[in-house]
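Student: just a sequence and a predicted model for now, questions to come.
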Amino acid sequence: MQISHEKVDAYEPDRSLKGKVRRRLIRLAHRRPARVKLERPMVSFSFDDAPATACEAGAQVLEARGLRGTYYFAAGLTGRDGPMGRFATGDDAARLHAAGHEIACHTFSHLDCGQASQAETLADIDLNARHLAAWGTDAPVSFAYPYGDVAAPAKTALAGRFKTLRALHHGLVANGADLNQAPAVGIEGADGEQVALDWLDRAHRRKAWLILYTHDVSPQPSQWGCTTGALERLVDGALTAGFDVVTVAEGARRIGL
């Protein structure tokens, strides 16, 4: 499989008033409410777009503690340079899969599901799934909307295809949470670690499932990533607090999906 080394530029999602209204309204429509009853709180550590550092340093943090994470691959980015550094390759995905990590699905080209048509979205996801299969990974059961954005055509079309469809708005997977647009909390930016800690506290009190995500993992991450130290502290804090640290697929299984 040929890898492009073309630079990937940062993309700006739709920030217009129309886009903001659509994002607010879509969270009220086409919902699939979760039923969650847990004896212990759960947390999943996930990595969007699979920068190489997430597949290396991020995986090492989890594996050193006997844990595994979820990697949302956009196969069209593999091997390219971007604002988060070099993206991982299919070989990296195969290695992660062999080590027990979950290889999950983005769109192939990191397509914005909030602005693309239903046909464009489905074609891009089908292409991504074929690449993941060619890498020897399992058929993906977890999906994340690039940029956290989605419109009604894509949300309805994907509802029965994946166990969870993850967005980017803050929240917990607790009773009533929408599995077609599941909440998640980013470990990113200057206050990312503290924000994640605050949500871990909420999940612990409610015995809920928290999905955390980040992008690159390095001593000097991009604005969308986190430091290796921050990831280590969050993982260790979750374990000390009695969380079950699970992949997104395992979390879905535990709530009966």
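Tutor: Alright, I've got the coordinates. Numbers count the residues shown, from 1 in each chain.

Student: switch to C-alpha atoms for all contacts and neighbour counts from now on
Tutor: Will do.

Student: touching, His110 and Thr78? I think so.
Tutor: No - using Cα atoms under 8 Å, His110 makes no contact with Thr78, being 11.1 Å away.

Student: so which of these two has more stuff around it?
Tutor: Each of His110 and Thr78 has its neighbours counted (other Cα atoms under 10 Å); Thr78 has more, 26 against 20.

Student: now do the contacts for that one.
Tutor: 3-4, 87-90 (Cα atoms under 8 Å, 6 or more residues apart in numbering).

Student: for the stretch 51-200 of the chain, which segments count as helices?
Tutor: Using DSSP state H, counting those that start in this stretch, the helices of the stretch 51-200 of the chain run over residues 52-53, 59-63, 90-98, 118-134, 152-158, 192-206.

Student: show me which of the contacts of Thr78 is closest to Gln115.
Tutor: Closest approach to Gln115 among those (Cα to Cα): Phe87, at 24.0 Å.

Student: this is the other structure I want to compare:
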Amino acid sequence: MQVSHDKVDAYEPDRTLKGKLRRRLIRLAHRRPARVKLARPMVSFSFDDAPATACEAGARVLEARGLRGTYYFAGGLTGREGPMGRFATGEDAARLHAAGHEIGCHTFSHLDCGQASREATLADIDQNAEALKSWGAGKPVSFAYPYGDVGSPAKTLLAGRFKTVRALHHGLIANGADLNQAPAVGIEGEDGEAVALKWLDRAHARKAWLILYTHDVSETPSQWGCSTETLKRLVDGAMNAGFDVVTVAEGARRIGL
């Protein structure tokens, strides 16, 4: 998404050859390998950009089962309208935090960390962390790259600042996974549920940690979101399969971070 003064527009990633090569090569650099040994598989349900529906319908699904999720807020989007509906507010973040959900950090303006300078990235993240603090949402320990994109300046900058720094490429957090560019799997689009189920099976077989993410949660979701029923089925399926359903912060704690 691109942020303007009046609205939030859909974002188009850098599709040039240079952009594609950068995204491929950065996964090999500045790595922080995970050490994972779990008795049971884990899964985290996370919500990027915190659309209001995720903070309402999504939270209800988790709370009804005694569970909590991770919400990555971008302070500059709060309360505005976008392609996923209205974004939640700082008051929503404070409410979620008080209820035991984790409030994670995006960049304030939903800055593309793949193309921004080190200075611009640092300033935007500092601004976002201050916004979260002012809302009473706690100090963030989990970060997600907006659009899942990252370049060398941002990856080196964030290496020691957060316990986990999450991207969007598919994978599990098992031994050797890069915690500076952690994999995740999206519950979005027509095949989102089927893709998530496939990765839940893989995580179960390996006793690994899977981070799932989506955006809005409603009966008529955007192309980046999922339906309420889809979320219910995935949460119930994970619980029935013996997964520990944890926030990203709790998952990091359990692997020793």
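Tutor: Structure received. Remember, it's a predicted structure, so these values are computed and weren't measured experimentally.

Student: rewinding a little: and the helices of the stretch 51-200 of the first structure, which is most packed in?
Tutor: Comparing the helices of the stretch 51-200 of the first structure by mean neighbour count (mean count of other Cα atoms under 10 Å), helix 52-53 ranks first with a mean of 22.

Student: mean deviation, that one versus the second structure?
Tutor: Helix 52-53 of the first structure: mean distance to aligned residues in the second structure after superposition is 0.1 Å, counting by mean Cα distance after the TM-score superposition for the first structure.

Student: distance to Ala177 of the first structure added to the contacts of Thr78 of the first structure, as a markdown table?
Tutor: Below are the contacts of Thr78 of the first structure laid out as a markdown table (distance: Cα to Cα, whole Å):
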| residue | distance to Ala177 of the first structure |
| --- | --- |
| Ile3 | 38 |
| Ser4 | 39 |
| Phe87 | 31 |
| Ala88 | 32 |
| Thr89 | 33 |
| Gly90 | 33 |
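
Student: just among those, which is most surrounded?
Tutor: Of all the contacts of Thr78 of the first structure, Phe87 has the most neighbours under the rule other Cα under 10 Å, reaching 27 neighbours.

Student: spit out the contact partners of that residue.
Tutor: Counted by Cα under 8 Å, 6+ apart, Phe87 of the first structure has contacts 49-52, 77-81.

Student: and the contacts of stretch 184-194 of the first structure?
Tutor: 166-172, 195-196, 199, 210-215, 222-226, 230-231, 234.

Student: buried residues in that stretch?
Tutor: 184-189, 192-193 (16 or more other Cα atoms under 10 Å).

Student: so Ile125 of the second structure versus Ala131 of the second structure, what's the distance?
Tutor: 10 Å (Cα to Cα, to the nearest Å).

Student: correction: the previous question concerned Pro51 of the second structure.
Tutor: Counting by Cα to Cα - Pro51 of the second structure and Ala131 of the second structure are separated by 17 Å.

Student: please apply the same query to Ile103 of the second structure.
Tutor: Taking Cα to Cα as the measure, Ile103 of the second structure falls 11 Å from Ala131 of the second structure.

Student: residue contacts, His110 of the second structure?
Tutor: Shown in contact with His110 of the second structure (Cα under 8 Å, 6+ apart): 1-3, 74, 76-77, 146.

Student: go on, Leu234 of the second structure?
Tutor: Leu234 of the second structure is in contact with 193, 196-197, counting by Cα under 8 Å, 6+ apart.

Student: a markdown table please, covering those residues and showing distance to Thr70 of the second structure.
Tutor: Output for the contacts of Leu234 of the second structure, formatted as a markdown table (distance: Cα to Cα, whole Å):
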| residue | distance to Thr70 of the second structure |
| --- | --- |
| Glu193 | 19 |
| Ala196 | 17 |
| Leu197 | 19 |
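
Student: which one of these is nearest Arg118 of the second structure?
Tutor: Distance to Arg118 of the second structure across these (Cα to Cα) is lowest for Ala196, with 33.5 Å.

Student: what segments of the stretch 101-250 of the second structure are strands?
Tutor: In the stretch 101-250 of the second structure, the segments counted as strands under DSSP state E, counting those that start in this stretch are 102-105, 142-144, 164-166, 185-186, 209-214, 244-245.

Student: okay, now Glu39 of the first structure: neighbour count?
Tutor: Neighbours of Glu39 of the first structure (other Cα under 10 Å): 7.
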